[in-house]
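J.: Sequence isn't available, so here's the structure alone:
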C-alpha cells in the first residue's frame, strides 16, 4: 500500500468486546480507530480514537461514518449493507466486502452457498413461516433457525414434535436435520487481498445448553490429523469461494462417524479465537488487521495448550456487575483475565473471558473447570 498502516484510519462498525480487542491490537501499530455503536457506553468508547454513538443499521449514519475512514470493518454482521455498497462504489475499502456480509446476514443464503459450492452441511429446507412446518415432510426432531438477526443462540430452537411447532418463529427461517455430532469444532482462516491464506489450529468447543453459546473452548484439538486437515481445507475452500478479505470463522460439527459438516460462518474475529491472544504466536485480532491492510500474515501456530472460558452473567442477576472470585483465580499460574468493560450484567451476557495456558493439556482443563466453578459475575 502507498501509505503505512499507522497513517490510515480504521472505521469499525460495532463497539462491543470484539471491537475493543481489535483496538487493543491496533494500538500496537499506532493505528487511528473510529467506532460507531448505538450504545453510548459501548466497550470501545474509552479506547477508540474517536467514538460516535449512532445506529449501525441506518444508511445515512453508516455512510457518513464510513466516509471518514480509509478502511471499514465490522465486529457484528447486522449493519446497513446498502451504505457499505455505496462506500465501496466511491472507492472506500470495506473488509469483509459488503457482498460477503450480505450473504452472512441470511442463514438461508449461507446454506444455499454451501450447497452450490459443494461444502458439506446438514440437509436443510427453507420455510417462509411457521405454517410451512405443518405442511412439510421434514422428520422430527430438527433445528429451526431464523434466517436473519440470530446470534449467540438467539433465533435457534429445537422442534421435537407438533406441539413445538406452535411456538415456532413466524419469520422466514430454515429447518435442518438434527446432527448427531461428537463435538463442535471451529477453524479460523485469514485471507489478505493478495489471496494469501493461513488457518489457526482447529479448536474444540463446548456450549452452554441453556444459553446455546460457547462457554468452553480447548486449543489445539486432539482429533486425528486427518480430521484436522479436512476441517482446515474446508475453511480455506470457503474463504477462496467467497474471495473474502479478513478473518473468517468456520463453525463445524464432527459427527459420530467422523464426517465434518459446516454449521455457520462469521466473517470477523470470533469467540472461537479468543484464546489466540495468549495461546498462539499471532492473535486473531492482529491477523485480521494484517489481512485487511494487506500485510504479511502472521504465524498461527499454538505456543501452548490453551483453554478459553466465556465469562457469562449469572442467572438471577441483573444490574451493576461484580466479579466474585476474581482474586482466587488470579492466584493460579497461566490465567489471563479479559473483562469487556460492560458496566451492567444480566443473565448469560458475555462480560469477559478467561484464558488458561499450560504445557500440560489436562492441567489446563482442570484449572478451567475450577475457574468455571469459582468465578461468577453477579450484581
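T.: Yep, that arrived. As the structure is a computational prediction, the values presented were derived from the model and not from experiment.
J.: contacts, neighbours, all on C-alpha from now
T.: Will do.
J.: Let me see the ranges of the helices in the stretch 201-350 of the chain.
T.: For the stretch 201-350 of the chain, the helices defined by DSSP state H, counting those that start in this stretch cover 225-242, 276-279, 284-292, 326-330.
J.: How much space separates the residue most central in space within the chain from residue 175?
T.: With distances taken as C-alpha atoms, centre = their mean, residue 270 lies nearest the centre of the chain, 2.7 Å away. Distance, residue 270 to residue 175, using C-alpha to C-alpha, to the nearest Å: 24 Å.
J.: Which parts of the stretch 1-150 of the chain are strands?
T.: Assigned strands in the stretch 1-150 of the chain, in chain order: 9-13, 32-37, 50-53, 71-74, 93-94, 124-127, 142-146 (criterion: DSSP state E, counting those that start in this stretch).
J.: which element follows the last one toward the C-terminus?
T.: Past strand 142-146, further along toward the C-terminus, the next helix or strand under DSSP states H and E is strand 156-159.
J.: Which neighbouring elements make contact with whatever helix or strand comes next after that next one?
T.: Later in the chain than strand 156-159, the nearest helix or strand by DSSP H and E is helix 162-165. The contact analysis (3 or more C-alpha pairs under 8 Å, 6 or more residues apart in numbering; DSSP states H and E) places helix 162-165 against helix 131-135.
J.: And for residue 318, the neighbour number?
T.: 16 (other C-alpha atoms under 10 Å).
J.: and it, what does it touch?
T.: 344, 345, 346, 347, 378, 379 (C-alpha atoms under 8 Å, 6 or more residues apart in numbering).
J.: do the same with residue 159
T.: 140, 141, 142, 143, 144, 165, 168.
J.: Buried ones from those, can you make that a ChimeraX selection?
T.: ChimeraX command restricting the contacts of residue 159 to the buried ones, with burial defined by 16 or more other C-alpha atoms under 10 Å:
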select :141,142,143,144,165,168
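J.: and the contacts of residue 159 as a markdown table, adding distance to residue 180?
T.: Shown next, in a markdown table, are the contacts of residue 159 (distance: C-alpha to C-alpha, whole Å):
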| residue | distance to residue 180 |
| --- | --- |
| 140 | 13 |
| 141 | 11 |
| 142 | 11 |
| 143 | 12 |
| 144 | 16 |
| 165 | 21 |
| 168 | 22 |
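J.: A further structure is provided below for comparison with the first:
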C-alpha cells in the first residue's frame, strides 16, 4: 500500500457546483487540496477550493492545466467530456477516476441500460426510439403510460416525459428533441438509492435511502428506507453488481425502484456523489464526499455505518423568476438540535433550483422516520427566497 501522508495530494475536479464545494469541504480535514474547473467565474466551489480554473467542461487546454496541478482527476458533473479527459490523462499521465470509459457508458442512457442488462442487472423493459411509431409500439407491448427519456443531457428529471397514450407520442418525442429511448412505467412502492463506493481493492455501500420526488426533482431522502429486510439486502446486492460494471474508483449514486411486487429494478446511475447521499454528511460515520476523496486517491475507505436515522430535505427555489438569492426564515433550523443547514453559495435563485439542503438526525436509533420526516418538512416550510 502507498504510504499516506498529510499534507497530501491535490485532486482536480471537473465541475465546481455544490458537489465540488462539498468535496473540497471533505478533503480539507484530510490535508488534501482541491482545484476545480468550471466555466462560471466564482462558482459555488470556489470559496472552499484551493483555486478555480475558469474553463468549459470540454476545454482541453483548461483540463490540461487542471491535470498539471493535480495528482488525480475526477468530476462532479456528467457534462465532463470523456474523450478530452481520456486524451489529457494519456498525455499527462494523470489518472482519472472514475474512468472516462464509465462516463461514456453513463452519458447515453440507452447504452447504459444495454450494458447493465447484458451484465444481468435487473432493469425495466426498454427500447430505442427512432420515431413516434416506436413509442406507440412500446405502449402496445408495455401498456400505458410509458416513460420517454432523452438518451443524453437529461438531469434532475429534464428530458424525462411520461406518455399517457398513443395520441401523445408525436408531441412527447418533439419535446425531447434528440435521440430517445422508452421504458415501461414501473409500478413502484418507493424509489430508493444506494450510495456505493469502489476503492482500490474494496467496495462499500451506505444504508439504503428512500427518495421522495416531485416533478422529477428529488425533494427528500429518508434513511434508513422504510423497506423490508429482503428488499434492502437485494438493493445492496444490485448495487454491488453495478460496481462490477463500472470502471474506476469513486462514489456512485445508484437509483432503484422497489416495485409493489417487492422486486428491485435499476433506474439510473450517477458516477459521482449524489443528491440522495447528502444525508451522509451528518448521518453516517464517513460522508459520501470523504469517501470519494479517499477512493479516487486509492486510500482506504471509511466506515459507512449509520450514526442515526436521518432525513435530508432539499432547499429549492420557491420563486417565479430569477433573482439574487437570499434565504429567509432560518431561525428554527438553526435552533433545532440535530438540524444542519448546507448552503451551496449560488448567487442567483431560480424556480426549483437546488440552493442548499437541510439534514435532521434523530439522535435515537429507534426514532420514528415518519415523525422525523414531518419535523424536517416543517423546518423547511418556514424558509423562503421570497421577499
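T.: Happy to help now that I have it. From a predicted model like this one, the values you see are computed outputs, not experimental measurements.
J.: TM-score for the pair, please.
T.: Here the TM-score for the pair of chains, by TM-score structural alignment, normalised by the length of the first structure, is 0.95; 376 aligned residues with a C-alpha RMSD of 1.7 Å.
J.: Would you confirm that residue 14 of the first structure contacts residue 77?
T.: No. The criterion here is C-alpha atoms under 8 Å, and residue 14 of the first structure misses it with residue 77 at 9.0 Å.
J.: Of those two, give the one with the bigger neighbour count.
T.: Taking other C-alpha under 10 Å, residue 14 of the first structure and residue 77 do not tie; residue 14 has more neighbours (28 against 25).
J.: how near is that one to residue 298 of the first structure?
T.: 25 Å.
J.: same deal with residue 185 of the first structure?
T.: Per C-alpha to C-alpha, residue 185 of the first structure is found 22 Å from residue 298 of the first structure.
J.: Show me which of the two is the more surrounded one.
T.: Between residue 185 of the first structure and residue 298, counting by other C-alpha under 10 Å, residue 185 is the more crowded of the two (25 against 18).
J.: The more buried one matches what in the second structure?
T.: Residue 185 of the first structure maps onto residue 192 in the second structure, with residues paired by TM-score structural alignment.
J.: wait, is its match part of a strand?
T.: Yes. Checked against DSSP: H, G, I helix; E, B strand; the rest coil, residue 192 of the second structure lies within a strand.
J.: contacting residues for the closest residue to residue 199 of the first structure other than its chain neighbours?
T.: Nearest non-adjacent residue to residue 199 of the first structure, counting by C-alpha to C-alpha, 6 or more residues apart in numbering: residue 189, 4.2 Å away. For residue 189 of the first structure, the contact set (C-alpha under 8 Å, 6+ apart) comprises 197, 198, 199, 200, 232, 235, 236, 239, 247, 248, 249, 250.
J.: which residue in the second structure lines up with the third one?
T.: Translated: residue 199 of the first structure. In the second structure, the residue paired with residue 199 of the first structure is residue 205, using TM-score structural alignment.
J.: my guess is that match meets residue 304, correct?
T.: Yes. Using C-alpha under 8 Å, residue 205 of the second structure makes contact with residue 304 at a distance of 6.7 Å.
J.: So which bit of the first structure is stretch 102-111 of the second structure matched to?
T.: Going by TM-score structural alignment, stretch 102-111 of the second structure sits over residues 100-109 in the first structure.
J.: Buried residues, the matching stretch. List them.
T.: Those would be 100, 101, 102, 103, 104, 105, 106, 107, 108, for stretch 100-109 of the first structure by 16+ other C-alpha under 10 Å.
J.: Same list (those residues) but as TSV, adding distance to residue 43 of the first structure.
T.: Converted to TSV, these look like this (distance: C-alpha to C-alpha, whole Å):
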residue	distance to residue 43 of the first structure
100	26
101	23
102	26
103	27
104	24
105	23
106	27
107	28
108	31
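J.: Residue most distant from the centroid, the second structure?
T.: Most peripheral residue of the second structure (C-alpha atoms, centre = their mean): residue 167, 33.7 Å.
J.: quick one: that one and residue 133 of the second structure, what's the gap?
T.: 11 Å.
J.: hang on, the earlier thing: for the strands of the stretch 1-150 of the first structure, which one sits closest to residue 84 of the first structure?
T.: Closest to residue 84 of the first structure of the strands of the stretch 1-150 of the first structure, according to C-alpha to C-alpha: strand 93-94, at 7.0 Å.
J.: mapped onto the second structure, which of the contacts of residue 159 of the first structure hold?
T.: Retained in the second structure: 140, 141, 142, 143, 144, 165, out of the contacts of residue 159 of the first structure (criterion both residues aligned by TM-score structural alignment, their matches' C-alpha atoms under 8 Å).
J.: Could you measure from the aligned partner of the third one in the second structure over to residue 334 of the second structure?
T.: This means residue 142 of the first structure. Structural alignment (TM-score structural alignment) places residue 142 of the first structure against residue 146 in the second structure. Computed with C-alpha to C-alpha, the distance linking residue 146 of the second structure and residue 334 of the second structure is 43 Å.
J.: For residue 215 of the first structure, give its distance to residue 151 of the first structure.
T.: In terms of C-alpha to C-alpha, residue 215 of the first structure sits 15 Å off from residue 151 of the first structure.
J.: So for those two, which sits in the more crowded spot?
T.: A direct count of neighbours by other C-alpha under 10 Å for residue 215 of the first structure and residue 151 places residue 215 higher, at 22 against 14.
J.: Kindly state which residue of the second structure is aligned to that one.
T.: By TM-score structural alignment, residue 215 of the first structure lines up with residue 219.
J.: quick one: contacts for its match?
T.: The contact partners of residue 219 of the second structure, taken as C-alpha under 8 Å, 6+ apart, are 211, 212, 213, 313, 314.
J.: For the residue nearest to the last one when sequence neighbours are not counted, grab the count of nearby residues.
T.: Leaving out its chain neighbours, the residue that sits closest to residue 314 of the second structure by C-alpha to C-alpha, 6+ apart is residue 357, at 4.2 Å. Counted with other C-alpha under 10 Å, residues neighbouring residue 357 of the second structure total 21.
J.: does residue 357 of the second structure count as helix, strand or coil?
T.: strand.
J.: Could you count how many residues lie near residue 260 of the second structure?
T.: Residue neighbour count, defined by other C-alpha under 10 Å, stands at 12 for residue 260 of the second structure.
J.: Spit out the contact partners of the residue mapped onto it from the first structure.
T.: Matched to the first structure by TM-score structural alignment, residue 260 of the second structure sits across from residue 256. By C-alpha under 8 Å, 6+ apart, the contact set of residue 256 of the first structure is 180, 181, 182.
J.: Closest one to residue 73 of the first structure out of the residues you listed, please.
T.: Closest to residue 73 of the first structure, out of all of the contacts of residue 256 of the first structure and judged by C-alpha to C-alpha, is residue 181, at 33.4 Å.
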